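K.L.:
Quick one: sequence and predicted model below, then my questions.
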Amino acid sequence: MLIIYSHNHKQREVLSLFLTLMEVLYFQSVADDEVFLPNDEIWAYDLEQGSWKVFHMPGEVPPSMSGTCSCSLDGHMYIFGGCDDFGQTNQIYCVNLTDGKYTWRKITHQVGSAPSPRDKLSSWVYKGRIVYFGGYGHKLLTDVDSRNRSFIVDEASSVGDIFWGWNNEVHTFDPMHSSWSQPQTHGRAPAPRAAHASATIGRRGYICGGRVMETRTNDIHCLDLESWTWSEIVPASSAPVGRSWHTLTAVSDNGLFLFGGLSVDCKPMSDGWLFDVETKTWREVEHPFKTKPRLWHSACPGKDFDVIVFGGSCDYILLVDTGHCNDALVFQTQPYPLFRICVDYIAKSARNSDPLRHQLPLLPSKLLTAVQTRMCFYRPSKRPKSESP
């Protein structure tokens, strides 16, 4: 099952075999005005049956925002930062995804200092903590150190004693103790950026691309989450073009899947790439969604090394805000196991064959249950706007 909360643009991790977390762009354009979608709804998409279900969320509901950073940890979803009607925030909220109540709770930290307000940042989850990186936001003049290159001022947006800009700061949040800390990192840190993509493999957090001042990059960096040491990875093959508002998803012990984004020349893209962190090589992936460019979408790992992409926009939203999307795209990154191939084939074939449907009770019980569930996905009248290769 795919859990969707309409609060931001970036990806995270599998909670169980069928339960995954996603975040989506939170506003749409109505009559040339930006309108935030309901902030008290969470949507669940059953990847097997192809059906949606909405739940209304009580509790300390967050304000309507876009550009927040979301992740899942121990069955809970945490959202941090984002931009509301009053600008960027540095609040953190939590909801339990396992009890079926979906009640929001605002977290007040007990130890440390929260990062400055920001949006379009990213996060990694490691050993019970959430590690946040980068983003675009604002600081007071007294908090800006011109000698420290962890914050680059956006001269065009700064007013008075408030400075907006990009950062490459690393902050950690420990939900168990409601504490913030800022580890001392080593090595050469990536340039301050926002709208980049991130993913975790083992003890290492990876970031790729993003907007660095007035350009969009294609560099890839790694942070060792034990030693807090940065290293840049120099690809041994041709790399994707620079971009922002894309996604990066871990699909194996050494593989990352990149999809879409906005190019340097502001072109929405639909290309998919696999990066091998061991050989440091990029490989472009053929897929059936070349005509479906996406930016500011979300992505997460699914079943059998699939990557599920949801929402986002097919237009450069700062110029043309008419292309918001609500379809789910399923990318196959590895060959499917025989069991899944059999289930999909039988379920699809039985839809159009009465004799075959009558023979289904002859199947082994485990296979029969899987086929009956999967048949719902292939019923046109019940299938939502989603596609599977």
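P.N.:
That came in fine, so what should we check first?
K.L.:
C-alpha only now, for contacts and for neighbours.
P.N.:
Noted.
K.L.:
Now do the helices in the stretch 201-350 of the chain.
P.N.:
Counting by DSSP state H, counting those that start in this stretch, the stretch 201-350 of the chain has helices at residues 338-351.
K.L.:
quick one, strands of it?
P.N.:
With strands called from DSSP state E, counting those that start in this stretch, the stretch 201-350 of the chain shows them at 204-212, 215-224, 229-233, 243-244, 247-250, 255-263, 268-276, 281-285, 298-301, 306-310, 328-332.
K.L.:
Second structure for comparison follows:
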Amino acid sequence: MGTESVNWHSVLDCDQWVALPVAGQRPSARYKHAAVVADEKLYIVGGSRNGRYLSDVQAFDLKNLSWSTIKVSTTLESEIFPAVSGHSMVKWGNKLLLLGGHSKDTSDNVTVRFIDLESHVCGTLEATGKVPEARGGQSVSLVGSKLIMFGGEDKKRRLMNDVHVLDLETLTWNVVETIQTPPAPRFDHTAAVHANRYLLIFGGCSHSIFFNDLHVLDLETLEWSQPEIQGDLVSPRAGHAGVSIDENWYIVGGGDNKSGALETLVMDMSKLVISTLTNVKGRDPLASEGLSVSSVLIDGEHYLVAFGGYNGKYSNEVFVMRPKPKDSKHPKIFQSPAAAAAAASVTAAYALAKSESLEFTTMDSKPKVDLSVEVNMIKGEKKTLESSVTEVKAVNSSLMEKLEECNGAHVDLSMELHSVKGQLASERSRCAELEAQIFDLQKMLSSMESIEQEVQTLRSEKSAIEHDMEVSVTDEKQGSGGGGVWRWIAG
């Protein structure tokens, strides 16, 4: 597959990821960026690398397989394009709209920014109404002329599970008041919209739990449900990426802070059946958190395009996949009684929206008492409560472990303090002994001075005695000679 060929896509095998050869310099590797395909170009905005937020705008031409940096200009001289991570981006007309994300911006509410794809001018859209709190790791889905925002994590690390709607025609925010049990608060999940009516939320995480559950919000009745996923077992994950093509929702990557998810999943949204499309090897860039996946239409055929991510190493590779067209002649949604029971309300909604493509039991026109829906709702609520209890227990277990660690550290510090106190007492006793010895030495030193004076006196006395003795001896000698003469004269 040569870099100069514009027909690289024609030689791809189905359902297999392939790394594209890239001409020229690549953008810096990153994760938690935002990506959108427009006019056969993959646009990458912002992201994070080594704890630093990025503010660049990159474009990858899917025809000649080359990167280019988009130099954006602002509508106001005082305004600069922010460095941001964990944000969402959608294409609306000839603009890219960026919502949310974490940055050094001190704004308390979600900011809506735009990049004009023709002029490369960027700016801020002034939205009114009930503007949601600033957050990152949320999901944003386009339904007609409205953006549906769910969940995320605010600047104080508070997790959310609220739903907000931005009308792009009036630039007005509204809070959606839903019924039934919503998903547990989370961030770094993924979302998709089916039949312009159903918002699907999959996976994500709290600060201690990774999820693999599916929640569905009926955008007409505003009712949450938690249908049971059919098909392959799926491991919990967050930081994964998803993109929908017709009835199929493709989910790539993610992880649980220990290992990356190796499988690429596809969910048939009309049947809520999930299957593994392909697997990659461990430490593959596609088994990363914070990667992006988009879809591009080339010569009438859809392709998946993945970029970036982090799994111990940041990636800046571009991967493509040619998904195999799915056979539509399959059993319809909720053929399993268990699945139908777990999502009775969603089943009824699907029946109203797409009765020609879904097969359900014919309903009797006569009114009759049927408690199955209420029972199933209670079962769903019970399951949600059990999940919440499990999460609380896990959080409690984690807190108990931290408490035990703190207690252990306290015991060690207490023992060390006791040891230090013992050493201090010993040193104090030693200091007292040294002070006593110094006092004794000082006394001895002062007594030595008087002794030295006495010695000096004794030396002087000794010298005087010796002098007197010498004089006496001399006199005695002289006296002895004179006495003889006188005796001679007298004699």
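P.N.:
Alright, I've got the coordinates. Nothing here was measured: the structure is a model prediction, and the numbers come from that model.
K.L.:
Overlay the chains and give the TM-score.
P.N.:
TM-score for the superposed pair, counting by TM-score structural alignment, normalised by the length of structure 1: 0.68. Supporting figures: 290 aligned residues with a C-alpha RMSD of 2.8 Å.
K.L.:
Now render the strands of the stretch 201-350 of structure 1 as TSV, adding mean neighbour count and distance to Gln91 of structure 1.
P.N.:
Putting those into TSV (neighbours: other C-alpha atoms under 10 Å; distance: least, C-alpha to C-alpha, whole Å) gives the following:
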stretch	mean neighbour count	distance to Gln91 of structure 1
strand 204-212	25	23
strand 215-224	20	25
strand 229-233	17	27
strand 243-244	28	24
strand 247-250	28	23
strand 255-263	25	27
strand 268-276	21	31
strand 281-285	16	37
strand 298-301	28	21
strand 306-310	24	25
strand 328-332	21	29
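K.L.:
can you list these in JSON lines and add distance to Glu387 of structure 1?
P.N.:
Conversion of the strands of the stretch 201-350 of structure 1 to JSON lines gives the following (distance: least, C-alpha to C-alpha, whole Å):
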{"stretch": "strand 204-212", "distance to Glu387 of structure 1": "27"}
{"stretch": "strand 215-224", "distance to Glu387 of structure 1": "28"}
{"stretch": "strand 229-233", "distance to Glu387 of structure 1": "34"}
{"stretch": "strand 243-244", "distance to Glu387 of structure 1": "24"}
{"stretch": "strand 247-250", "distance to Glu387 of structure 1": "18"}
{"stretch": "strand 255-263", "distance to Glu387 of structure 1": "16"}
{"stretch": "strand 268-276", "distance to Glu387 of structure 1": "15"}
{"stretch": "strand 281-285", "distance to Glu387 of structure 1": "17"}
{"stretch": "strand 298-301", "distance to Glu387 of structure 1": "14"}
{"stretch": "strand 306-310", "distance to Glu387 of structure 1": "10"}
{"stretch": "strand 328-332", "distance to Glu387 of structure 1": "5"}
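K.L.:
mind listing what the equivalent of Val309 of structure 1 over in structure 2 touches?
P.N.:
Using TM-score structural alignment, the partner of Val309 of structure 1 in structure 2 is Ala306. For Ala306 of structure 2, the contact set (C-alpha atoms under 8 Å, 6 or more residues apart in numbering) comprises Leu286, Leu291, Ser292, Val293, Ser294, Val318, Phe319, Val320.
K.L.:
I'd like to know how far Ala306 of structure 2 sits from Ser275 of structure 2.
P.N.:
19 Å (C-alpha to C-alpha, to the nearest Å).
K.L.:
Kindly report the same for Ser426 of structure 2.
P.N.:
For Ser426 of structure 2, the distance to Ser275 of structure 2 equals 72 Å [C-alpha to C-alpha].
K.L.:
One more: Phe150 of structure 2?
P.N.:
To Ser275 of structure 2, Phe150 of structure 2 is 25 Å away according to C-alpha to C-alpha.
K.L.:
Same check on Leu168 of structure 2?
P.N.:
35 Å.
K.L.:
Of all the strands of the stretch 201-350 of structure 1, which one is nearest Met77 of structure 1?
P.N.:
strand 298-301 (13.7 Å; C-alpha to C-alpha).
K.L.:
The closest one vs structure 2, average distance?
P.N.:
Comparison of strand 298-301 of structure 1 with structure 2 after fitting gives an average deviation of 1.0 Å (mean C-alpha distance after the TM-score superposition for structure 1).
K.L.:
neighbours around Gly128 of structure 1, how many?
P.N.:
Using other C-alpha atoms under 10 Å, Gly128 of structure 1 is surrounded by 12 other residues.
K.L.:
And it? What does it align with in structure 2?
P.N.:
Per TM-score structural alignment, Gly128 of structure 1 is aligned with Ser145.
K.L.:
Now its match. Nearest residue, chain neighbours left out?
P.N.:
Leu168 (5.6 Å; C-alpha to C-alpha, 6 or more residues apart in numbering).
K.L.:
Also Leu258 of structure 1?
P.N.:
Closest to Leu258 of structure 1 by C-alpha to C-alpha, 6+ apart is Leu248, at 4.6 Å.
K.L.:
And the one you found, how close does it get to Phe55 of structure 1?
P.N.:
In terms of C-alpha to C-alpha, Leu248 of structure 1 sits 28 Å off from Phe55 of structure 1.
K.L.:
now Thr185 of structure 1
P.N.:
Distance of Thr185 of structure 1 to Phe55 of structure 1, given as C-alpha to C-alpha: 41 Å.
K.L.:
Having no further points to raise, I will conclude here.
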